[in-house]
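1. could you work out the structure for the sequence below:
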Amino acid sequence: MANASGYVLDFERPLVELEKKLAALRALSASGAVEVSSELASLEKKAKKLAVEIFGSLTRWQVVQLSRHPSRPFFLDYVQHLFTDFVELCGDRHFADDRSIVGGFARFDGRPVLVLGHQKGRNTKESMERNFGMPRPEGYRKARRLMELAERFGKPILTFVDTMGAYPGMDAEERGQAEAIAVNLEVMSRLRVPIISTVIGEGGSGGALAIGVGNRVLMLENSIYSVITPEGCASILFRDAAQAPRAADALKLTAKDLSALKVLDEVVPEPLGGAHRDPAKTAEALGKALRKHLTQLADLSPEALVKDRYEKFRAFGVFSGR
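-> Down below sits the predicted model:
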C-alpha cells in the first residue's frame, strides 16, 4: 500500500511508478472494458520482486531517510491504533506546555498505562506547533512530572521516541536544557514501575534518551538511534554535511546494528517498504511486542524493576585493555 502524502524517496521511486501502473491496470480490469488479467498478474509479480530487491538490502543512509519519511506514523497515530480512553495531561507546572512531547493516561488491552512520546507535525503549521519534534526543557519536565505521577499510582510507562534531538536554541539553554535531560535520566533510573521505551522514528542524542531509560528498549525496523544525526556527525568529522551517508555507516545507528550490539531487546518488524506503507499493520506488530514485554515485567517487584533497569544499562559497552 503506497503512502498517502505522495512524497517519494529516490530509491523507492521505481517501485512507486510500477505501483501506479498496477493501479491503472486494476481500474481497467474492474471496469471490464479490457481483459488484462495476465498482464496484471505479471506486473504484480514484478512489483513484489522489485520491492524485495529495494527494501531487502537498504543502506544505513536509506534507513535514515525512511525513519524521517513525512508519512511515517507518529506517536499520536500509535495512540489512536493501540490505546483507548487517552486523556492528555499538559504543562510542566513551572513554565509552559511543550507540544513536542505529548503524554497522558490511557488503556492498553483495558489496562491503565501512561503513554508518552515525541510528536512531530505533518505540515508547516503542525511542525511549528510541535517544534519539529524537538523538546525544550519544559517538555522534559512535563515528561518527568507525568512519569512520577504514573509511579505514584503504580501504572506502567510506555514511551515512544521520535526526535532529531533536544532543541538547541538559546531560550532552551537559558531554561536549563542539559539539567532537564539529566534529571530525567536519574528519575527514570529509579522509577518503581515497568518502563518500555520504543524508538518509532528518529532517536537523536540526549533528546531521545531523556525518555528512553526503560526496562525494555524496542526499535521499529526502519528507525534509527544515535548520539548525533549523520549530518551533524559529518559536519564535525568530515567538515561536510554532504558526507552524511558516510557518517551513517560509521555511527551504526540502525535497529539491526544496535541489536547486534545488544542495546535493544527487540526489533519490531515493519511492512515491506516501511511503516508509512501500512501504519495499521505496523501498529499491530508494535502492540504485540508491547504486550509480550509488559507481561514479562508484570511479575517483577518494584525493587526488581529498578535493579533490572540498572543492570541493563550498566551492561552496555565493551571495554578494551588497550
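
2. CA atoms for contacts and neighbours, from now on please.
-> Noted.

3. closest to the centroid, which residue in the chain?
-> Nearest to the geometric centre of the chain sits I200, at 1.5 Å (Cα atoms, centre = their mean).

4. for the helix or strand that contains that one, name the packing helices and strands.
-> Using DSSP states H and E, I200 falls within strand 195-204. Counting contacts by 3 or more Cα pairs under 8 Å, 6 or more residues apart in numbering; DSSP states H and E, strand 195-204 is packed against helix 60-67, strand 157-163, strand 216-220, strand 224-226, helix 279-297.

5. just send those back as TSV, with distance to A260 and mean neighbour count too.
-> Compiled in TSV, the helices and strands packed on strand 195-204 are given as follows (distance: least, Cα to Cα, whole Å; neighbours: other Cα atoms under 10 Å):
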stretch	distance to A260	mean neighbour count
helix 60-67	15	22
strand 157-163	20	27
strand 216-220	13	24
strand 224-226	13	27
helix 279-297	19	17
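
6. of all those, which one is nearest G103?
-> Between G103 and the helices and strands packed on strand 195-204, the tightest spacing by Cα to Cα is seen for strand 157-163, at 8.8 Å.

7. next helix or strand past the closest one?
-> Using DSSP H and E, the helix or strand that follows strand 157-163 in sequence is helix 170-174.

8. for comparison, sequence B:
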Amino acid sequence: MAAYLDFEKPFAELEAKVEDLKALSEREESPPIGEELAKLEAKAAKALADLYSNLTPWQKTQVARHPQRPHCLDFIRELIEDFTPLAGDRSFADDEAMIAGLGRFRGQAVALLGQEKGSDTETRIKHNFGMVKPEGYRKAVRIMELADRFGLPVLSFVDTAGAFPGVEAEERGQAEAIARATEAALILGVPNVAAVIGEGGSGGALGVAACNVVLMMEHAIYTVASPEASASILWRDSQRAQDAATSMKITAQDLLKFGIIDGIVPEPVGGAHRDPAAAIRAVGDAMERALTIFGGLSPDKVRSLREEKFLGIGRKA
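-> Predicted coordinates:
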C-alpha cells in the first residue's frame, strides 16, 4: 500500500474503510455486504481521481518526491535490455548518483544517463540522494561523447533535487562540469531524449536534459531551484516554499505552455507510486515515439533541430 501524503488524508480514511469492509466480507459469519463494498470502492476511486485532477504546484512537488515513486534504476530495469553500466570520469572517481551505461531499448542500442536517488537508507547514502558531483557530470560527458562516436541515441532519466552543493564539489569545479555536460548534450549529432521522472532541480537536471525532446511525467516538477531554496532566497524564509512553488511555474502543465518541455506523460490515477509498472511503460512508449521523429536524419539536422528548440524558448510566435 502506498504511503499517504498529508493532502491525501481524506482519501486515506475512505480507503481504510474499504479495507475494513473487505476484511469483514472475508469472514464466514459476515452478512452480505458486496453491494455496500462496491459503492464504497467506487466512492474512494472517484475521490482519488478528483483529488489528483486538481493538485496545486506544492502538492505536485510532494508527489514528485514520494519515496515509493519509481526511480532511474527502476526505469532501466524495466525498459532496458542488456544494460551495461560504465563507471568513472577517467579523471577523479566514479559518482554513483549519476547512472550511465549502454543497453538496448526496444531493440535499439542506446546510451543511458540518469540520476538515482535510492529507495532506502542504504541506497540513498550510496547514491548521495541523487545529488551529482563534478565527476558524475564528467562521466556523463564521457558517455555522450561515446554515444556520438558510435551513433547511439541518448536517453536521460532526470530525478534530482539539484547538483551536490558541498565544498568539495565546488573545489572540483561543479559549475564548469555542469556547463560541459550541458554543452555536450547540445552539440550531440545523435538524438537525445530526456524524461523528468520526479524532481528536475536546477542545473543539476539541465546537465543531462538539454535534449531534442524533453518529456515530463504528469506530476513531476522542473525548476530553476527547489521551492525551499527559492523561498530562502526571495523571502529569507524556507517555510514559504509553498508560495515559491506556486510562483515559479514548475509543473509539467505550466512548462508545456511555455514551450520549455515537449510533452507530458500521463501517470496512473493517484501518481506513479501507485502503479510503477504502468508509469514506466508510459514513459517508455513516449520515449519510443520521440525517437522515431529523428529516424534517418543527419547529425547536422539533429543538431539544428535541437538548436531551434532551445533558441525558440521564450520567443513569441
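
9. got a TM-score for the pair?
-> Once superposed, chain against chain, the TM-score is 0.96 (TM-score structural alignment, normalised by the length of the second structure); 315 aligned residues with a Cα RMSD of 1.3 Å.

10. follow-up on the earlier one: now the residue nearest to the centre of the first structure: closest residue in space that isn't a chain neighbour?
-> With Cα to Cα, 6 or more residues apart in numbering as the criterion, I200 of the first structure has its nearest non-adjacent residue at 5.5 Å, and that residue is L220.

11. who's in contact with that neighbour?
-> T198, V199, I200, G201, A255, V267, V268, P269, E270, L286 (Cα atoms under 8 Å, 6 or more residues apart in numbering).

12. ok, and those residues in the second structure?
-> Retained in the second structure: T198, V199, I200, G201, A255, V267, V268, P269, E270, L286, out of the contacts of L220 of the first structure (criterion both residues aligned by TM-score structural alignment, their matches' Cα atoms under 8 Å).

13. so among these, which ones count as buried?
-> When these are checked for burial by 16 or more other Cα atoms under 10 Å, the buried set is T198, V199, I200, G201, A255, V267, V268, P269, E270, L286.

14. aligned partner of the first one in the second structure?
-> Spelled out, that is T198 of the first structure. Here T198 of the first structure is matched to A195 in the second structure, going by TM-score structural alignment.

15. so how far is G296 of the second structure from that match?
-> In this structure, A195 of the second structure and G296 of the second structure are 22 Å apart, going by Cα to Cα, to the nearest Å.

16. save the helices and strands packed on strand 195-204 of the first structure as CSV, and put in distance to G207 of the first structure too.
-> Output for these, formatted as CSV (distance: least, Cα to Cα, whole Å):
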stretch, distance to G207 of the first structure
helix 60-67, 16
strand 157-163, 7
strand 216-220, 16
strand 224-226, 10
helix 279-297, 22
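
17. nearest to Q243 of the first structure, of those?
-> Here helix 60-67 is closest among these (Cα to Cα), at 10.4 Å.

18. thinking D249 of the first structure is in contact with W61, fair?
-> Yes. At 7.5 Å, D249 of the first structure counts as touching W61 under the criterion of Cα atoms under 8 Å.

19. determine the residues that are contacts of both of the two.
-> Between them, D249 of the first structure and W61 share no contacting residue, judged by Cα under 8 Å, 6+ apart.

20. which residues of the first structure fall in helices?
-> Remark: helices assigned in the first structure by DSSP state H are 13-31, 37-55, 60-67, 75-82, 124-129, 137-152, 170-174, 177-190, 205-209, 230-237, 244-251, 255-260, 279-297, 302-314.

21. helices and strands around the first one, which ones?
-> Going back to what we said before, that points to helix 13-31 of the first structure. helix 37-55.

22. which parts of the helix it packs on are buried?
-> The neighbour-count check on helix 37-55 of the first structure (16+ other Cα under 10 Å) flags L40, L43, E44, A47, L50, A51, I54, F55 as buried.

23. ok, now stretch 115-124 of the first structure?
-> Buried residues in stretch 115-124 of the first structure (16+ other Cα under 10 Å): V115, L116, G117, H118, Q119, K120, G121, R122.

24. just give me the closest of the residues you listed to E12 of the first structure.
-> Among these, R122 lies closest to E12 of the first structure (Cα to Cα), at 20.4 Å.

25. show me what that closest one aligns to in the second structure.
-> By TM-score structural alignment, R122 of the first structure lines up with S119.

26. can you give me the distance of its match to D159 of the second structure?
-> 13 Å.

27. between those two, what contacts are shared?
-> By Cα under 8 Å, 6+ apart, the residues touching both S119 of the second structure and D159 are H71.

28. which residue lines up with K9 of the second structure in the first structure?
-> Checking TM-score structural alignment: K9 of the second structure goes with R13.

29. rewinding a little: got a list of contacts for the strand holding I200 of the first structure?
-> By Cα under 8 Å, 6+ apart, the surrounding residues in contact with strand 195-204 of the first structure are 64, 67-68, 72, 74-75, 156-166, 209, 211-220, 222-229, 290, 293-294.

30. re the thing from before, so for D92 of the first structure, which of the helices of the first structure sits nearest?
-> The nearest among the helices of the first structure, by Cα to Cα, is helix 137-152 at 4.0 Å.
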